[in-house]
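Asks: A structural model of the following input is requested.
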Amino acid sequence: MENRDRIAQAFVAARRDARGLAQYPGDRPTTLGEAYGVQDRAIALDGRTVVGWKVGKINAPLDTQLGANRLAGPIFADQLFLDATPVLPVIADGFAAAEAEYCIRIARSPAPGACRLSHDAVLELIDAVHVGIEIASSPYPGINADGPLVTISDYGNNHGLLVGAEIPGWRDGDFIDWPVVSRIDGAVIGKASARTMLDGPIGAVSFLIDCLASRGLTLAAGQWVSSGAVTGVHPVAPGQRFDAEFGSLRVSCAIDAAMPAQGMQGELRHASGAE
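Replies: Here you go, the predicted structure:
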C-alpha cells in the first residue's frame, strides 16, 4: 500500500471511530503536493459531502520555505452547524481546539482555472459574511506541533464549523477592525481583530480559490469558507464552553466528546478496495 493511502485510510477510520492515534500513521509528507495528496485521497475515501473549506495560517519561517502562508482543509455536511447554541464534538484523546472565525458564504463559483483574482473580483463571488467558531480536532495529538504539512494531511485539522449571525453591511469592510474576544468557561483567552490576519478574511478566499484550482477543484455556490483563527487556536476539552464575541455579535457552543459513526466501516473498505 502506498504511504499516501496508508495515512489517508488511518485518519478516515480513526475519525469515524472517534479514537486517537498515538503515532502519525506513516511517513510524514515533505511537500505541499504530498500533503494535499493525502488530503484528497482521504476525502475520496471518506465519501461525505464537502460543504466548505477551512483556511489556516502557516507561520514564518515555514511560509517562506513552503511558498504558502495559508493552508486549507474540507468541511463536511454533517459537521456544519447552524444552531444558536449547539454542542460541538471533538476527538477526546486526540487534538481539540476552538477558534473564533469569520464564515464566508460563496454565491457562485469562480471561472474554471481562475487564479490570482483581484480583491473586487473575489468580493463578487461572495453573498454573505457571518461570525462563527471552527472546531479544530484530529485523532493525532501532535497534528499542530508537527507542522503545516501534517496539519494539511488530516483535513487541515477541521472537525466542524458553527455559523453564527450574519454581519450587516459587511461589504464596507469595517468588520475587520471589530474587536474579537474568545472565552473558555467565561475566562478571556484571546483578543484580536481581523486586521491582524494577513490580508484578511477576503484574502483567505482568494488563497483558497488558487489552492483548489491547483488541485483541479473549485469553490461551489453555497459553500462556506472559514477564514482563519482571529484570536488564536485555543485548546478545549469535553465539558467546556467556548464563546466568541465579534463587536456586538456573539456565538457560543459547548464542547463534548465525539461518538463513533455507525455503519461506515464497510464504506471505507469498499472505497479503499480492501476485501
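
Asks: CA atoms for contacts and neighbours, from now on please.
Replies: Noted.

Asks: Excluding sequence neighbours, find me the nearest residue to A100.
Replies: I133 (4.8 Å; Cα to Cα, 6 or more residues apart in numbering).

Asks: Any idea how many residues pack against that neighbour?
Replies: 28 (other Cα atoms under 10 Å).

Asks: and it, what is it in contact with?
Replies: 98-102, 161-164, 244, 251-252 (Cα atoms under 8 Å, 6 or more residues apart in numbering).

Asks: Of the residues you listed - the most surrounded one?
Replies: Neighbour tally across those (other Cα under 10 Å): the maximum, 34 neighbours, falls on A100.

Asks: So that residue is in contact with A136, correct?
Replies: No. Contact criterion Cα atoms under 8 Å: A100 and A136 do not qualify, at 11.0 Å.

Asks: wait, which of the contacts of I133 is closest to M1?
Replies: Using Cα to Cα, the shortest approach to M1 within those belongs to L161, at 32.8 Å.

Asks: Please provide the structure for the following sequence as well, for comparison with the first:
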Amino acid sequence: MPDGEKIRRLAGLLLEARAAAAPLAALPDDLASIDAAGADAVQLLCADRLGPIGGYKVLQVADRDGSIGFIPASAIERSPAMLDAAGWRLKIEIEIAFRIGRDLPGRADGAPYSVEEVRAAVSGAFAAFEILGSRLPPNPPAPAARADAMSNHGLVVGPELGDWQGAVRADVTATLAISGRVVVSATGGHPSVDPFHSVPWLANALVRLGRPLVAGQVVTTGAFGGSHPIAPGDEAVGEIAGFEPISIRLAP
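Replies: Here you go, the predicted model:
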C-alpha cells in the first residue's frame, strides 16, 4: 500500500476516534509500522481537519532529534478549567509552557534560528497541565503514538509571566496534587534539564515541515515528575515556583 494511502487511513481512524470520544479497539498491523516522517504527516493531516493549531508539545533531549505533537486551539483551556473526560483514560502532567510572541517563518538565508533568536520571539511563559489521552489501543508502537499527536488530549494554561527568563530554570520546584494526594514534588528533573531547551529545535523543525510557529501559539516542553492517572470527579492543583498555581477538575 502506498505511504500516502497509509497516512490517509491512519489519519481517518484517529479522527474517527476523536469524534467518537473512544480509543480504537485495534490498530491494523500495516499502520503500526509507519515511520517518523509518516507519523508527522498523519498528525498534520488531522490538524488540518480539526481547525487551527493552538500549539505544540515537544520532547527533545541534548542534541538528539526530537518528537512533535500538535495541539488544536480548541483543546487549550485557561485555569481554572473543567474538563469532560467521558470515554477517555486520561493522565496529567505538570509542565512549563511558552507563548510565541512573533512569527518564526524561517530565515531568508535558510540558516536555522539561533537559541537567542527563538528566545527573543517568546513573549511569556506559564505553568501548564498537559492532559494525555491516547486514541490508540494500549501500548502502541512509538511511531503510531507520534502520529496520534504524542497522545495529547489538551492543555490547561495558567496566567502568563512576561518576565519569564529568571523563572525558567533547571532547578525549579514543581508540585502536583490530585484530589489532595501529592503525586509530584520535584526540584528539577525536567527531561531536557532546561525547560526552554527544546523550543529552538522545535522552531527549526517546524520550518522544515512547512508549519512554522506563529504568534500566539503555545509550546509545552515536558513534564516534571512524569504522568499520573486522573479520573472523573478528580481535581488537580499544580504549582511551579515563580508562576501562578493552576487547577483543573474532571466532570464526574
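
Asks: so where do the strands sit in structure 2?
Replies: For structure 2, the strands defined by DSSP state E occupy 53-59, 67-72, 76-78, 81-83, 90-100, 122-132, 152-157, 173-178, 181-187, 218-230, 235-240, 246-250.

Asks: tell me how far the longest one is from the chain's mean position?
Replies: When C-alpha coordinates are averaged (Cα atoms, centre = their mean, to the nearest Å), strand 218-230 of structure 2 and its chain have centres 8 Å apart.

Asks: Where does it end up in structure 1?
Replies: Taking TM-score structural alignment as the measure, structure 1 aligns residues 224-236 with strand 218-230 of structure 2.

Asks: Show me which residues of the matching stretch are buried.
Replies: Residues of stretch 224-236 of structure 1 classed as buried by neighbour count (16 or more other Cα atoms under 10 Å): 224-234, 236.

Asks: again with stretch 97-112 of structure 2
Replies: By neighbour count on 16+ other Cα under 10 Å, the buried set for stretch 97-112 of structure 2 is 97-106, 112.

Asks: can you check stretch 198-205 of structure 2 too?
Replies: The neighbour-count check on stretch 198-205 of structure 2 (16+ other Cα under 10 Å) flags 198-205 as buried.

Asks: what's in contact with that stretch?
Replies: Residues from elsewhere that reach stretch 198-205 of structure 2 (Cα under 8 Å, 6+ apart): 58-61, 66, 68, 104, 106, 112-115, 118-119, 192, 212-213, 219, 221.

Asks: And stretch 151-158 of structure 2, by the same measure?
Replies: Stretch 151-158 of structure 2 is contacted from outside by 57, 69-72, 75-81, 97, 126-135, 145, 244-246, 248, using Cα under 8 Å, 6+ apart.

Asks: If we use 7 Å, what do you get?
Replies: Residues from elsewhere that reach stretch 151-158 of structure 2 (Cα atoms under 7 Å, 6 or more residues apart in numbering): 69, 71, 75-79, 126-134, 145, 244, 246.

Asks: which position in structure 2 aligns with the residue nearest to A100 of structure 1?
Replies: Taking TM-score structural alignment, I133 of structure 1 has F129 as its aligned residue in structure 2.

Asks: For its match, give its distance to A62 of structure 2.
Replies: Separation of F129 of structure 2 from A62 of structure 2 (Cα to Cα, to the nearest Å): 24 Å.

Asks: cool, A17 of structure 2 as well?
Replies: With the distance defined as Cα to Cα, A17 of structure 2 ends up 34 Å from A62 of structure 2.

Asks: For the two, indicate the residue with more neighbours.
Replies: Neighbours per residue (other Cα under 10 Å) separate A17 of structure 2 from A62, with A17 holding more: 17 against 12.

Asks: After alignment, which residue of structure 2 pairs with S118 of structure 1?
Replies: With TM-score structural alignment as the criterion, S118 of structure 1 matches S114.

Asks: likewise L198 of structure 1?
Replies: In structure 2, the residue paired with L198 of structure 1 according to TM-score structural alignment is S192.

Asks: give me the number of residues near that match?
Replies: By the other Cα under 10 Å criterion, the neighbourhood of S192 of structure 2 contains 17 residues.

Asks: Over to G67 of structure 1?
Replies: Residues lying near G67 of structure 1 (other Cα under 10 Å) number 10.

Asks: can you pull the contacts of S179 of structure 2?
Replies: 234-236 are the contacts of S179 of structure 2 under Cα under 7 Å, 6+ apart.

Asks: what's the distance between the counterpart of it in structure 1 and A271 of structure 1?
Replies: Matched across to structure 1, S179 of structure 2 falls on D185, judged by TM-score structural alignment. According to Cα to Cα, D185 of structure 1 and A271 of structure 1 sit 41 Å apart.

Asks: how about A174 of structure 2, what does it touch?
Replies: Counting by Cα under 7 Å, 6+ apart, A174 of structure 2 makes contact with 185-187, 224, 239-241.

Asks: Name the nearest residue to it, ignoring sequence neighbours.
Replies: Using Cα to Cα, 6+ apart and skipping residues adjacent in sequence, the residue nearest A174 of structure 2 is I240, 4.4 Å away.

Asks: Let me see the contact set for the one you found.
Replies: I240 of structure 2 is in contact with 127, 173-175, counting by Cα under 7 Å, 6+ apart.

Asks: re earlier: run the contacts of S179 of structure 2 past structure 1 and keep the common ones.
Replies: Shared with structure 1 under both residues aligned by TM-score structural alignment, their matches' Cα atoms under 7 Å, the contacts from those are 234-236.

Asks: Show me just the buried residues among those residues.
Replies: Neighbour-count burial (16+ other Cα under 10 Å) applied to these gives 235-236.

Asks: M150 of structure 2 against F70, yeah?
Replies: No. The criterion here is Cα atoms under 7 Å, and M150 of structure 2 misses it with F70 at 8.1 Å.

Asks: Quickly note the distance from N3 of structure 1 to D27 of structure 1.
Replies: Distance from N3 of structure 1 to D27 of structure 1, by Cα to Cα: 7 Å.

Asks: Looking at those two, which has the bigger crowd around it?
Replies: Set side by side, N3 of structure 1 and D27 show more neighbours around N3, with 15 against 11, by other Cα under 10 Å.
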